[in-house]
Structure formats: structure tokens, C-alpha cells
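Student: Predicted structure and sequence below. I'll ask about it afterward.
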Amino acid sequence: MIRQFLGLDRFEGYSIGNFQKDLVAGLIVGIVAIPLAMAFAINSGVKPEYGIYTAIIGGILCSLLGGSKFSISGPTGAFVPILFGITMMYGYENLIIAGFMAGVMLLLMGLLRIGTIIKFFPKPVTIGFTTGIAVIIFSGQITDFLGLSNVKKHEMFHENMQEIFLHLNTINGFSFLTAGICLTVIILAMKFLPKIPGALLGLLVSTLVATFLYPDQVATIGSKFGGIPSTLPSLQMPQIDSGKILELIPAAFTIAMLGAIESLLCAVVADGMTGSKHNSNRELIGQGIANMIIPLFGGIAATGAIARTATNIKNGGKSPLSGIIHGLVVLSVLVLLAPFASLIPMASMAPILMVVAWNMSERKEFAHILKLKSYDSIVMVATFLLTVFVDLTAAVEVGLVLAIILFIKQMNATHSVTKVLPDKQFNKVMPDHKAQGNGCPQTSIFTLEGPLFFATTQALENSVSKELLSGPKTVLLRMSKVPYLDISGEAVLASIVKQVHQKGVTLQISGIREQPKKLMVKTGLYEEIGEKRFFEHTGEAIDDSFSRLDLNKCKGCKHFAFQECTVLSNPQKPISLGMKGIEKEKELVLT
């Protein structure tokens, strides 16, 4: 138990060879993380060093305390529009407080063991907001890519696009050239040098070209933000009061939910690549603790980064140690090379994030779901549009509500209550309407298909209530195709039981499955119906129903629903034949 709590079980069978692979993977991922950390921080509206602090602390703590052996955590593109919006609305100080609160929420999610629920987030919603975030990130780089001047940043997408179009006449040719060089190097490196981090190579080449060929012609990190400190900041406790907590709860919840979804999605991807299995609740606990500590050093929100995790796995990462090494590599670069970071052109950062946005856009999945022209397409497009034109919070909320409503509609369509009759020819039951209304006036049989829950109960209640008006002696519900029953479905069954008892009718149930039976036992409905009224097979229930037939009503009946009806309706045969005589002539056994 202690080994699992500390995460030591993730190091079982660890060897020197594994350490060597972790060392190489951690070194490569650390190098990859540096330009991304600065770029994500800048586009979140904060100084580049805050992204580096996040990569260091988040990378080490999440690997040490999380539930995945391979996940690499740090600042990610998914957080960019959220953090930028919070910074614009509340300021940097409150962004730090919101990040701390989000960490507390993530910790509570893990302790309350709801990680297994979050990872089953509807895919159309995830694809919708991920693609929307990609569009926001990509479009947000146009200003630096072109070197536009005097462009004001706004929270709303359409306002930012309007600003860009209004200032297209301020294009800086040197910035455009620098960005083009960086983008070209990244694309060529991805194609011809896949083992070399393209983002870092593009950053180095474009920075050297701009520094030596046309110095002071493009905006740099130094000219925009000043120098980057070569040390970690001192520990600072944010000033939190009840008013700020209430004000920042929506922002913190958005960060926490997105962090939970991204980190668990990243862990699932890692599982798929390695054949391992992560602990979702421990992953949330690790993310929560890390996000509570990161803001104390000025960092921004961190979560699992899919691209860096994939890089870690592809380069041989074997344990959480590779993630810890990645954080130490970023720390070493900060201490040794921070002064040189001020020379990096802003135009060199833009193509890096454009490539990130392109890779995270889920464009193939988006097109695939769109082609389906289903309810999922509606949910995805609505989430996408709201992410781009409103904000991620509204997008996720509306997307989830819409997904639930459409899911209920689909479930309601798949659930059916059909009155059926025995089919003598094929030894089974068939819908009543196909038998030209030859149903037994005294025994009504219904087949229920699909889950019986709050959204699907009306058909059953209406069908049985209508049938009771015809005065049957027995109502049989065939429930072998009902996999799930909730308390609303149980309440409807209880109401039916009450109705049939009031009318002196017997209710039978055949083929009931485990979950519905357990719920009915817990509520006492099973006992109220009576154990002897539950049957494994339909044929057994029909046999039992014959004991309640009004044989006088059977005389002269022309419905002939059952094979026994030939005997029962013939007035020439003595009624005293009774059920034993009927049994001798029975050939149909319904299952």
C-alpha cells in the first residue's frame, strides 16, 4: 500500500539499462520543452520565464507523484486561451491564485476518485474544443509572424482578427523572413532529421540569422520582456481572501477541468503507445499537488503534454525518472543559458506555436465526425464554434449539456416496448401487429428492449396502462433485453405493480438481468412482485398464466393466440379437461 502511495510500484524491475534510456529521453524532452515553455507563457500573457518555471516544477512533481510512468507535464497549448483570458480579465496576480485553487480542485478530484469518470469525457466535445483551441493559438501567432506593429490583444477572437486586418500595412519584412526561416527549418527537420527537435533547431537557426544579418530589426524576447533571470524565483504566498476565492472559482474550475481532461487524455495516449496502465486518480492527485506548488514560484498551470510524452516514449523513456530528468535539464539550461534567451526573436516563437496548433488540431478526427452528419457532429461543431467565438468554459458547458440531451434522445429512440404474441411456426414471439390482432384477451405479453431509465419510461407506462383497460388476467414483461434500470425506471415498475394489483391483474417478469434485479431487491420491489412471479424463460411464465385463465371466456374465443386455445375454445370438449390435459397437447415452449 505504501509502495503504491509513493508510486514506487512504477519502478518494479528497474535496471541500469533503463536508467540510461531514461537519461537520454529526459535530455531530449528537456531540450524540446524549453522553447515551448517560453512560447506558451508569452501567449498566455505572462513573461517567458514563468513558462520555464512551470516546466521545471511541474515536470518534476507530476512525474514523481502522478499516476502515469511516461507522462511529461508542463505548460501546454490547451491552456493558452484560458490563461490569456484570465490574465486579461483579472491580472497576473489573480491568475496565480486561480492556478493554486485549480490545484486544490484537482487534488480533491483525485482523492474523491472521480478520475475514472473524467477520462470518459465525450469525444465530440474534446475534439471540438481542442480544434477550437488550435485555431485560437494559430491565429494568435499571425501578429508576431508578420511583425505587425501597434496591435492590441483582445479576449475575443473576432476582435483580434479585426486588429490584424487593420494593421496589415505595418508588416515587418525582417520578421516575416525570420519566421519563414524558422518554419522552414522545423518542417525540414521533421521530415529529414526526425530525431532532432525541430522547434529547437528552427529557433537556433532563425535567431542566429536575425542576430548577425539584421540586428535590431526584429522584436526579441529581451526588447519585449527584458532579460530572463537565471535562477528560480523565491517562494511567495499569494494574498488570498474570501472575496477573491468567490470571484475566481469559475476561472479555477475551468483550469482544473481542462487540466484533468488533458492529463488523463495524455496518460491514455501513453498507455496506448506502451501497453501500460495508468492510475487516473493518482494522476489527478499528482497534478493537483504540482499545480498548488507551481504558483508559489510564479509559474502558470501545468498538465500532461501529449507531444512531449510521445517524444519521451519514442526516445526510450522507461519510468517517471525521464520526466524528472527533463525538469532538471530545463533547470540547467535556465541557469547556464538564460542571458542568451533575450536574443530570441518573437518571430521565431510564432512558427513553433503554429506547428503545435497544427499538430493538436485533430483535423482528421474533426473531418471524420463531421462527415458522419450525426448528433455527434452537432455537438462537436457547437463546441468548436463556442470555443473560438465565446470561450472554453461556455463551450464545454454547452457541449456537455447538448451531448447529454442528444444522448437521452438517442436512448429514448433505442428503447422500445412491443406487445408480442407466440409464433407457432417459428417457436418464438413476434410483434402483435404482425399477428393481425390475434392476441390473447387474458394474457398480455410485452417485450422491453434497451435501458429503462428516466428518459425511456414513458413508453412502458403508457403501453401497460392502455392494456389494462382491456381487462387482462396477466401482464408479462419480457426483460431479457433490458441491461440497465435506474431509480426512475424502478419507480415506473412500482407504479405498474400498484395498478395491476388494484385491478386484480397478475404481473410477471421473465429473463430479468442482474443489475435490474439487484436494484429491485434493494428497493423491495422484487419482494412486492413476488419471487414466484419471476421466470427465467417466457414459456415458463406463460405456463403459469394458464392457471389464472377464465375458462368460460376461452369458450368460443377465435383469437387462438396459443396452441392450447384450440382445446379451450371448443365447447364440445369438457372444461374439466383442466391444465393437465392441456399440458399433454402443448408443443410450444417459448424461451
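Tutor: Arrived safely.

Student: Please make it C-alpha for all contacts and neighbour counts, starting now.
Tutor: Fine.

Student: Name the SS class of the residue nearest the centre of the chain, please.
Tutor: By C-alpha atoms, centre = their mean, the chain has its centre lying nearest to residue 121, at 1.7 Å. Here residue 121 is recorded as coil under DSSP: H, G, I helix; E, B strand; the rest coil.

Student: Could I get the contacting residues of it?
Tutor: Residue 121 makes contact with residue 261 under the criterion C-alpha atoms under 8 Å, 6 or more residues apart in numbering.

Student: in the stretch 451-591 of the chain, which spans are helices?
Tutor: 458-468, 487-502, 514-523, 525-529, 538-545, 551-554, 565-568, 578-585 (DSSP state H, counting those that start in this stretch).

Student: ok, structure two:
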Amino acid sequence: MISLTDYRAQWFGNIRGDLLSGLVVALALIPEAIAFSIIAGVDPKVGLYASFSIAVLIAFVGGRPGMISAATAATAVLMVTLVREFGLEYLLAATVLAGLIQIGMGLLKLGRFMRFVSKSVMTGFVNALAILIFMAQLPELDLATPGVTWLTWALVAAGLAIIYLFPRLTTAIPSPLVTIILLTALTLVMGWDVRTVGDLGALPDTLPVFLIPDIPLTLETLWIILPYSTAIAVVGLLESLMTQNIVDELTDTASDRNQECIGQGIANTATGFIGGMAGCAMIGQSIINVKSGGRGRLSAFTAGTVLLILVVGLGDLVGLIPMPALVAIMIMVSVGTFSWPSLRNLKTHPRSSSVVMLATVATVVWTHNLAIGVGVGVLLSGIFFAAKIAQLFRIRSTLSDDGRVRTYTVEGQLFYGSAEAFAAAFDFREAVERVIIDVSRAHIWDISSVQALDAAILKFRREGAQVSLIGMNEASETLVDRLAIHDKPGALDKLAVH
């Protein structure tokens, strides 16, 4: 549990930096929230209300100061079918349920399972997200898109120049904010016809109000929304926790994963009651926040509050912001997010690590689903790890001077990956009176290894040899006592089916 002093410092330890970075993030959230609403098939205000609500609430109850959460593409793509078949009210109910599921996962401390996500998967996740962020900007650079001209390209180039060159003059004001102000002023003064934020959709002009989703409170409704809610909850927490790891590394600080799970759940549950869609942490916006100087909870609170003020109170003015300015910022995020050293490391890192990273990237980019890509990466990591551990397994055998006793010394990890090598190491036809299987340098992990051990002992007994199993550590002995059958009555009769 965090102390009151530390919690206060997370709010007021970096006031100026958090306020400025929060302002930049708020402006960058607008087009994304609208775009994600369109993906989900709902009105733009659903995504904008969600981004406001989630950002503000997560500032209070989240576990990672400085991380930005809002409506995201990762969760939006999971809502399409539900909205199309059942409508907005069912989406709001699914959002509430997804939040409750996340709270439960946090209380069960499931955040600890993030330690099983390898560095290679993390790198692949980051690189894939950088590519997706860049790809999302391509429609705004496509000359076939109405309103996109060569002037758009010129303004994007000018925006990138400001972003990367302005910090050489001063870092007192975030360069992305300067880019938005200068390009907006320039397009208004020159009267240039370029796409603006207002072209993406109508902005809301009223504050959100509390409402209860208008759905039948029946088991049938629960079975309709439960699959969607579960998927949203899992994908949302996966992206949030991976983003949390990245922000931890960027800021060289630690944070509470389980509190973040609970915080995300509270934010989503409350958001469903004000007409917003579910969301999660946003790696792109979080990196914008950190690189713009945001470190504390005030940055997320500022981003959410300013977002609501802008779209409700200053919607007409916000609608004038040229899209090239926001495209330039997102390209900067894409370039900054991508792990460029990972390309050099392809030659020096173990081949298995490189394969995991590339497979994660390829899967995410192909499916546009971060959860599937991470799942593939984790699966490959597990397979490669099991294969590597299996290679470290070996069995040595010695024969007594009188030729009557054969001792097999097992070294390494005995599990499903090494069970076959274990079974192949014994000579069951050798005419010895006694066989000793010494596992003092080994560990027995699973039912596959226990079954292999059973089979070896029973085959030796079938050939008339006495078998002794020695050296088991406490954990291995507990597993063998519970699962093994070689000392049970009728064990030899069961050998063929064991």
C-alpha cells in the first residue's frame, strides 16, 4: 500500500511538466478517440467521453503515475460485432462488466503473470505498435483521400522539423505543443485548405451524464455480453501492463501492477455508466506524455480534463487544428517507440530470441491484434525455453565391478520436453540383478516425467531386475508419491496403458 506522502508526491512533484504534457496529450487524444469510435461503430462522443473518464479516474486509482489510459484501438476492434448485432446499450453494459472482471483480476493479483512475458516479446510488442501507429497515419498522407494534397505533406514535414529542432532552442515548452499552435496559426492566417480535426466527425457539445444501460437484466443478456467483456478485460489489461512495463523502464521507476488492474477496472466500470466505451493504457500517448515531461498523476488528470473542456467548450476551435500537425506528432511517437537497436541485435542475439521478436511483430501487424501477437510470442518463448532446458538434460550410467548392479545418474530437469530422452537412455535387456536410478542431481516436474519414470522402473522389473529410486528432493518426492504407480498393486498389468 502506497503511503500518503508518496501519493501526494505523485500528484504534485512535477506540476509544471505534468500540466504541459497533459495539454499535449489532450490534443493528441481527440483524433484518436474519434477514430476508435468509428472502428467500434459508435458515435464519436462515445470515444471522447470514454477518454475523458478513463484518463481522469486512472489518475486517482491507477498503479502507474504518468501513464495515459483512454479509449484504444485494441479494445475497439473487439466491440464491432456486439455493436452491430445488439447496439450501443449492450456495449455500455459490456464495458461495465469488463471493468468488474478487471477489478477481480487485480484482487486475485494476476498482474504477477506479466513476468512470464519475455524481453523479446516486449520488444516485438513495442515495434509492432510503432508500425501500427505509423500505418494509422497513412490515410492522412494518401493523396487519394479527399482534402489531402501536397500541402499536407509539406505541413507534416514542417511539423516534424519543429518537433525535432525546437528542443535545441529550449525545452521549457514541449515541442509537440509548439507544433500544434504554429501549424494551426499558419493554416488559419494563410487560409490553406487542409483536413482538420473537425473533418473527422462532430464533437460533443454537452457534458456526459450518468445513465444505466437500457438492457434486460436477464441471464440471456449476461451470456451475450460475457464473451465480449472477458475479451475486452484481458486484452485491455495485457496492453496496460505491457505499457506499464515500458513506462517503468522509460522513467526508471517501479509501479504496482495489481493496483493498475484494479484501477483500469474501476475506470472502465464507471465509464460504462456515462456513455463511454471500454479502454486501457495507450503506449503512444504514454510515450508522448513521458517525452513531454509528464511523470505524475496530474498529467493524466490534466489530459482528461482538458480533453473534455476542449471538445465541449472549445469544440469549434479544436476543430480547426490541422491534421498534419497531429500526424507529425504521431509519426514522432512511432519513430520514438520503435526499438531501433533491436534491428542491430538480430545479428548478435540468440536466434530463438530474434524469432520470437519477429514473430510477435509479424502477427500483430498482420492481425492488428496486440493480444494475438503477444500470445504467439509467449508461446514461442515457452517452446524455445523448453527445448533449451531439454538439451541440458543427460543420463550417465556405470556398472559395478561384479557386473551385477547398473547405476543410472540423472542430471537436469525431467519434464515433458526431456521425458523421451530419459526413456531412451536405459538398456532394459541388459542382464543385471539390480538397477539404481539416482535423481539427486535432477528435478521431476510433471506427469509426463512421472509416467516416464514409472515406465522405466516397471520395464526393468519385468526383465527381473530389482529397481531402487534414490536421491529425490522433497518436491519431486511429493509429486511422485501422488502420481506414480510403480509401487501400486498390479502396476505391471497397467504398464501397457500407462
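Tutor: Arrived safely, thanks for sending. What you are looking at is a predicted structure, and each value in this text was computed from that prediction instead of being measured.

Student: Give me the TM-score for this pair.
Tutor: Overlay of the two chains. TM-score (TM-score structural alignment, normalised by the length of the second structure): 0.80; 477 aligned residues with a C-alpha RMSD of 3.8 Å.

Student: What does the residue nearest to the centre of the first structure correspond to in the second structure?
Tutor: Aligned counterpart of residue 121 of the first structure in the second structure: residue 117 (TM-score structural alignment).

Student: Now which residue in the first structure aligns to residue 49 of the second structure?
Tutor: Under the alignment (TM-score structural alignment), residue 49 of the second structure pairs with residue 53 in the first structure.

Student: so the closest residue in space to its match that isn't next to it in sequence is in which element?
Tutor: Nearest in space to residue 53 of the first structure, with sequence neighbours left out and distances taken as C-alpha to C-alpha, 6 or more residues apart in numbering, is residue 299 at 5.5 Å. Per DSSP states H and E: residue 299 of the first structure is located in neither a helix nor a strand.

Student: show me the contacts for residue 299 of the first structure.
Tutor: Taking C-alpha under 8 Å, 6+ apart as the test, what residue 299 of the first structure contacts is 50-54, 96.

Student: And stretch 449-466 of the first structure, what's buried?
Tutor: 449-457, 459-461, 464 (16 or more other C-alpha atoms under 10 Å).

Student: average gap between the helix or strand containing residue 268 of the second structure and the first structure?
Tutor: If you go by DSSP H and E, residue 268 of the second structure is part of helix 257-272. Averaged over the aligned pairs, helix 257-272 of the second structure sits 2.1 Å from the first structure after superposition, using mean C-alpha distance after the TM-score superposition for the first structure.

Student: ok, residues contacting that helix?
Tutor: Applying C-alpha under 8 Å, 6+ apart, the set of residues contacting helix 257-272 of the second structure is 49-50, 53-54, 57-58, 61-64, 92-107, 109-112, 213, 237, 240-241, 244, 277-280.

Student: gap between the closest residue to residue 52 of the first structure other than its chain neighbours and residue 79 of the first structure?
Tutor: Nearest residue to residue 52 of the first structure in three dimensions, chain neighbours excluded: residue 37, at 5.4 Å (C-alpha to C-alpha, 6+ apart). With distances taken as C-alpha to C-alpha, to the nearest Å, residue 37 of the first structure is found 12 Å from residue 79 of the first structure.

Student: What's the end-to-end length of stretch 36-54 of the first structure?
Tutor: 11 Å.

Student: do the same with stretch 224-231 of the first structure
Tutor: Start-to-end, stretch 224-231 of the first structure (C-alpha to C-alpha) is 20 Å.

Student: cool, stretch 459-466 of the second structure as well?
Tutor: For stretch 459-466 of the second structure, the separation between the terminal residues is 11 Å (C-alpha to C-alpha).

Student: What of stretch 423-436 of the second structure?
Tutor: Stretch 423-436 of the second structure has an end-to-end distance of 15 Å (criterion: C-alpha to C-alpha).

Student: Not counting it itself, show me its contacts.
Tutor: Residues contacting stretch 423-436 of the second structure (C-alpha under 8 Å, 6+ apart): 395, 403-408, 452-453, 455-456, 459-460, 463-470.

Student: at 7 Å instead, please
Tutor: 395, 403-408, 452, 456, 459-460, 465-469 (C-alpha atoms under 7 Å, 6 or more residues apart in numbering).

Student: try stretch 307-317 of the second structure
Tutor: So stretch 307-317 of the second structure is in contact with 26-27, 52, 203-207, 318, going by C-alpha under 7 Å, 6+ apart.

Student: what about the residue lying farthest from the centre of the second structure, distance to residue 469 of the second structure?
Tutor: Largest separation from the mean C-alpha position in the second structure: residue 402, at 61.5 Å (C-alpha atoms, centre = their mean). Remark: distance between residue 402 of the second structure and residue 469 of the second structure (C-alpha to C-alpha) = 21 Å.

Student: ditto for residue 12 of the second structure
Tutor: Counting by C-alpha to C-alpha, the gap from residue 12 of the second structure to residue 469 of the second structure is 64 Å.

Student: tally of neighbours for residue 349 of the second structure?
Tutor: Residue 349 of the second structure: 12 surrounding residues under other C-alpha atoms under 10 Å.

Student: which position in the first structure aligns with it?
Tutor: By TM-score structural alignment, residue 349 of the second structure lines up with residue 372.

Student: ok, back up a step: in strands only, show me the contacts of helix 257-272 of the second structure.
Tutor: Among these, DSSP state E puts 279-280 in strands.

Student: I figured residue 84 of the first structure hits residue 46, correct?
Tutor: No - between residue 84 of the first structure and residue 46 there is no contact under C-alpha atoms under 7 Å: 8.2 Å.

Student: Identify the single longest helix in the first structure, thanks.
Tutor: Assignment by DSSP state H gives helix 242-274 as the longest helix of the first structure.

Student: buried sites along that helix?
Tutor: Of the residues in helix 242-274 of the first structure, 248, 251-271 count as buried by neighbour count, 16+ other C-alpha under 10 Å.

Student: give me the number of residues near the corresponding residue of the first structure for residue 318 of the second structure?
Tutor: Aligned against the first structure by TM-score structural alignment, residue 318 of the second structure finds its counterpart in residue 341. Neighbours of residue 341 of the first structure under the rule other C-alpha under 10 Å: 20.
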